[in-house]
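**Student:** Next one to model:
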Amino acid sequence: MTDFVEIERKFLVTRLPDLSQARRAEIAQGYLTRNSDSVQIRLRAEDARRILTVKSGWGMTRSEREIALTEAQFDTLWPATEGRRLEKERWTGPLPGGLRYELDIFHGALAPLQVVEVEFDSVPAADAFRPPDWFGREVTDDPRYGNRAMVTEGIPEES
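**Tutor:** Now for the predicted structure:
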């Protein structure tokens, strides 16, 4: 189990970058909690990994706890996410200064949305970050771009 504070900024994508140095993963994600719940509980299948994640807070700094699940545990909980699921491919690649990006290309009802996130070790590092030119408008503090909100509400209209 991991337990930490996640410091992350999220942006829309204006154009895809060169992905030759990035790693690709297929993700299926479902939510056990609803938008009105103060805590977010998520199931994720990422390639062969199965994870339960509990997040609280909103915006750039949030609490996050992850627990690895067996396939059987995941399969037992997955039906409870019906109606609150998404599929995406994630590309993880390098940025200058030792940072890494996570570029999500959504499938299904959330296509053609593309967002990119960058995690930081500190709030000052996050504040100092200057996004590359392929990053678009920042949506870190826009709750409509939270994955849990989008699975029920869809893509925000001004994307």
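**Student:** C-alpha only now, for contacts and for neighbours.
**Tutor:** Will do.
**Student:** and the biggest strand by length in the chain, which residues are buried?
**Tutor:** Among the segments of the chain that qualify as a strand by DSSP state E, the longest is strand 2-13. Buried residues in strand 2-13, counting neighbours by 16 or more other Cα atoms under 10 Å, are found at 6-13.
**Student:** To which secondary structure element is the residue sitting furthest away from the middle of the chain assigned?
**Tutor:** Distance from the C-alpha centroid of the chain peaks at residue 72, with 23.8 Å (Cα atoms, centre = their mean). Per DSSP states H and E, residue 72 falls inside helix 71-77.
**Student:** Can you give me the buried ones in that helix?
**Tutor:** Buried-residue list, helix 71-77, by 16+ other Cα under 10 Å: residue 74.
**Student:** one more to line up against the first:
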Amino acid sequence: MTVEIERKYLVHNDQFKSLAHRSTRIVQGYLNSEKSRTVRVRIMGEQGFLTIKGISNQAGLSRFEWEKEISVQEAQDLLKLCEQGVIDKTRYLVEYQNQVFEVDEFYGDNQGLVVAELELESEQQAVTKPDWLGEEVTGDNRYYNSSLMKQPYSQWA
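**Tutor:** A predicted model of the protein is given here:
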């Protein structure tokens, strides 16, 4: 088990796409989406994963995470058991000043939402923001994938 420390930002233009060194389609669902623990099934390109995440700390910056690679067939089978709602997105990896941003462009009911995450070594680590990053939304539960599954971006007021 590891501790995941990350900051999350909205993205306000497409500049990141020309800077991306890799992109991968991701489809994921949740066997459990309670705030205290989420159990996610993910197909990422040609790999499957089962991930369990604990509740975030008060600042929303860190939480426990356990992940195991499973076969794509196992992931497809588990997706059939997931709660209603699927997250469909493309993840772009963008390097900027020795930092790697994971930029997720969402589809389906979350079309129009683009969010960047940056994993950190510590909660105090400084972040150098590229021009295409907008407002920080770290700790805003609405932007968690498990929340977007239940309350998609297209349904926000």
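**Student:** circling back to that earlier point, mean deviation, the helix holding residue 72 of structure 1 versus structure 2?
**Tutor:** Aligned to structure 2 and superposed, helix 71-77 of structure 1 gives a mean residue distance of 2.3 Å (mean Cα distance after the TM-score superposition for structure 1).
**Student:** Residues in contact with that helix: which ones?
**Tutor:** With contacts defined as Cα atoms under 8 Å, 6 or more residues apart in numbering, helix 71-77 of structure 1 is touched by 43, 50-51.
**Student:** Trace that helix over to structure 2 and give me the residue numbers.
**Tutor:** Helix 71-77 of structure 1 lines up with residues 72-78 of structure 2 when matched by TM-score structural alignment.
**Student:** Just give me how far the matching stretch sits from the chain centre.
**Tutor:** Computed by Cα atoms, centre = their mean, to the nearest Å, the chain-centroid distance of stretch 72-78 of structure 2 equals 20 Å.
**Student:** try stretch 20-39 of structure 1
**Tutor:** With Cα atoms, centre = their mean, you get 5 Å for stretch 20-39 of structure 1.
**Student:** now the strands: where do they sit in structure 1?
**Tutor:** Counting by DSSP E, the strands of structure 1 are 2-13, 23-31, 39-46, 49-56, 61-68, 85-94, 100-106, 114-120, 135-138.
**Student:** Relative to residue 150 of structure 1, which of these is closest?
**Tutor:** strand 85-94 (8.8 Å; Cα to Cα).
**Student:** The closest one vs structure 2, average distance?
**Tutor:** Mean for strand 85-94 of structure 1 is 0.6 Å (mean Cα distance after the TM-score superposition for structure 1).
**Student:** what is the orientation angle of that strand with strand 100-106?
**Tutor:** Interaxial angle, strand 85-94 of structure 1 versus strand 100-106 (axes from the mean of the first three to the mean of the last three Cα atoms, to 10 degrees): 150 degrees.
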